[in-house]
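>>> sequence-free structure coming up:
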């Protein structure tokens, strides 16, 4: 045994460190049977009271009306320049929408004719059914846009 004063007794620091380690080990899930249990659900915001600012309102179409269903011919479509969208109707009652920005060099497509959406800049053509490249230098299809068709109204979703 050392001969200096306090030798053989733990120091305050040693006692605190040992206590902290013991406490941490006691709180550990190591070897705990409940470790296999599912973690508690993450906290969520409680639902807002009806009529309050955070309350859900009945579902309404999100975007402005793009066109009436009667404006879109079967097998054709309509380019809506302000919204940068082209809406097509490949088959009766089947409406699709795509970006009207050509994937070649960013020109806006001009028209829908002969079953294709046509770009005036370099001659790219895209299919009305899926926006796929039908011809020209465009490397990718036109990106789809989400729409909501309700009654006679077509809106961005």
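Ah, there it is. Because the structure is predicted, anything quoted here is derived from the model rather than measured.

>>> only C-alpha atoms for contact and neighbour calcs from this point on.
Fine.

>>> hey, where'd the helices end up in the protein?
12-27 (DSSP state H).

>>> Contact partners for residue 129?
Taking Cα atoms under 8 Å, 6 or more residues apart in numbering, we find residue 129 in contact with 88, 89, 90, 96.

>>> Highest neighbour count among the residues you listed?
When the contacts of residue 129 are compared by neighbour count (other Cα atoms under 10 Å), residue 88 ends up highest, at 30 neighbours.

>>> That residue against residue 95, yeah?
Yes - here residue 88 reaches residue 95: they are 5.6 Å apart, a contact under Cα atoms under 8 Å.

>>> Closest to residue 61 out of the contacts of residue 129?
Comparing the contacts of residue 129 against residue 61 with Cα to Cα places residue 96 closest, at 16.2 Å.

>>> here's the one I want to compare it with:
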């Protein structure tokens, strides 16, 4: 035979195509996950700045009232004294540690990110690993969580509680 040589095509190698497809799939998955995380990250950012004013939950109503243009989160009568109520869609738990004092915290457990499941007898309980947090300040009462729930900013005006 004569010198007929075989020249490989200049197209991308199979390995390159597979790596690109995998990277595209990973990027799509991370983008989908990132959308949810960004929303809770925004809430966390707001709660981090509210951390210094979070202890004045009910007295912060004058400040938060003007900026909280949204609908009421709850009526004060909906939040039991010594307990609280979880608002899954907003990612917060609102508590009433003592009569007339309202607090709010992220409803995302600081241990592994599970949503807290109940509030009673002065504690917020995560159902995943039974971490318990104080309704007063979000501090850890029982592990495995080691960090307090971040404070969220609320405003109380009359009998309405709004997320600020």
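Great, that's in hand. Computed from a predicted structure; not experimentally measured.

>>> from the contacts of residue 129 of the first structure, which two are the most distant?
90 and 96 (7.7 Å).

>>> sorry, back to before: okay if I get the contacts of residue 129 of the first structure as a markdown table plus distance to residue 137 of the first structure?
Converted to a markdown table, the contacts of residue 129 of the first structure look like this (distance: Cα to Cα, whole Å):
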| residue | distance to residue 137 of the first structure |
| --- | --- |
| 88 | 22 |
| 89 | 24 |
| 90 | 23 |
| 96 | 23 |
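
>>> I'd like to know which of these is nearest to residue 18 of the first structure.
Relative to residue 18 of the first structure, the closest of these is residue 96; by Cα to Cα it sits at 68.7 Å.

>>> Which position in the second structure pairs with residue 84 of the first structure?
Alignment note: residue 84 of the first structure maps to residue 91 in the second structure; criterion TM-score structural alignment.

>>> Quick one: neighbours of the closest residue to that match other than its chain neighbours, just the number.
Sequence neighbours aside, residue 107 is the residue nearest to residue 91 of the second structure in space, at 5.2 Å (criterion: Cα to Cα, 6 or more residues apart in numbering). For residue 107 of the second structure, the tally of surrounding residues (other Cα under 10 Å) stands at 28.

>>> Give the equivalent position in the first structure for residue 107 of the second structure.
Using TM-score structural alignment, residue 107 of the second structure pairs with residue 100 in the first structure.

>>> again, but for residue 133 of the second structure
Mapped onto the first structure by TM-score structural alignment, residue 133 of the second structure lines up with residue 126.

>>> hmm, back to that, any shared contact partners between residue 90 and residue 96 of the first structure?
With Cα under 8 Å, 6+ apart, residue 90 of the first structure and residue 96 have common neighbours 128, 129.

>>> Distance of the residue nearest to residue 91 of the second structure relative to residue 74 of the second structure?
16 Å (Cα to Cα, to the nearest Å).

>>> cool, residue 45 of the second structure as well?
22 Å.

>>> what do you get for residue 25 of the second structure?
Residue 25 of the second structure is 41 Å from residue 74 of the second structure, by Cα to Cα.

>>> Which single helix of the second structure contains the most residues?
From DSSP H, the single longest helix across the second structure is helix 14-50.

>>> so where is that one in the first structure?
Under TM-score structural alignment, there's no match for helix 14-50 of the second structure.

>>> Tell me which stretches of the second structure form strands.
74-75, 84-87, 92-95, 103-106, 118-120, 123-125, 132-134, 140-142, 154-157, 160-163 (DSSP state E).

>>> I'd like these written out as a markdown table, with distance to residue 30 of the second structure added.
Conversion of the strands of the second structure to a markdown table gives the following (distance: least, Cα to Cα, whole Å):
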| stretch | distance to residue 30 of the second structure |
| --- | --- |
| strand 74-75 | 34 |
| strand 84-87 | 26 |
| strand 92-95 | 24 |
| strand 103-106 | 23 |
| strand 118-120 | 30 |
| strand 123-125 | 29 |
| strand 132-134 | 30 |
| strand 140-142 | 30 |
| strand 154-157 | 31 |
| strand 160-163 | 28 |
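
>>> For residue 29 of the second structure, which of these is the nearest?
Here strand 103-106 is closest among those (Cα to Cα), at 24.7 Å.
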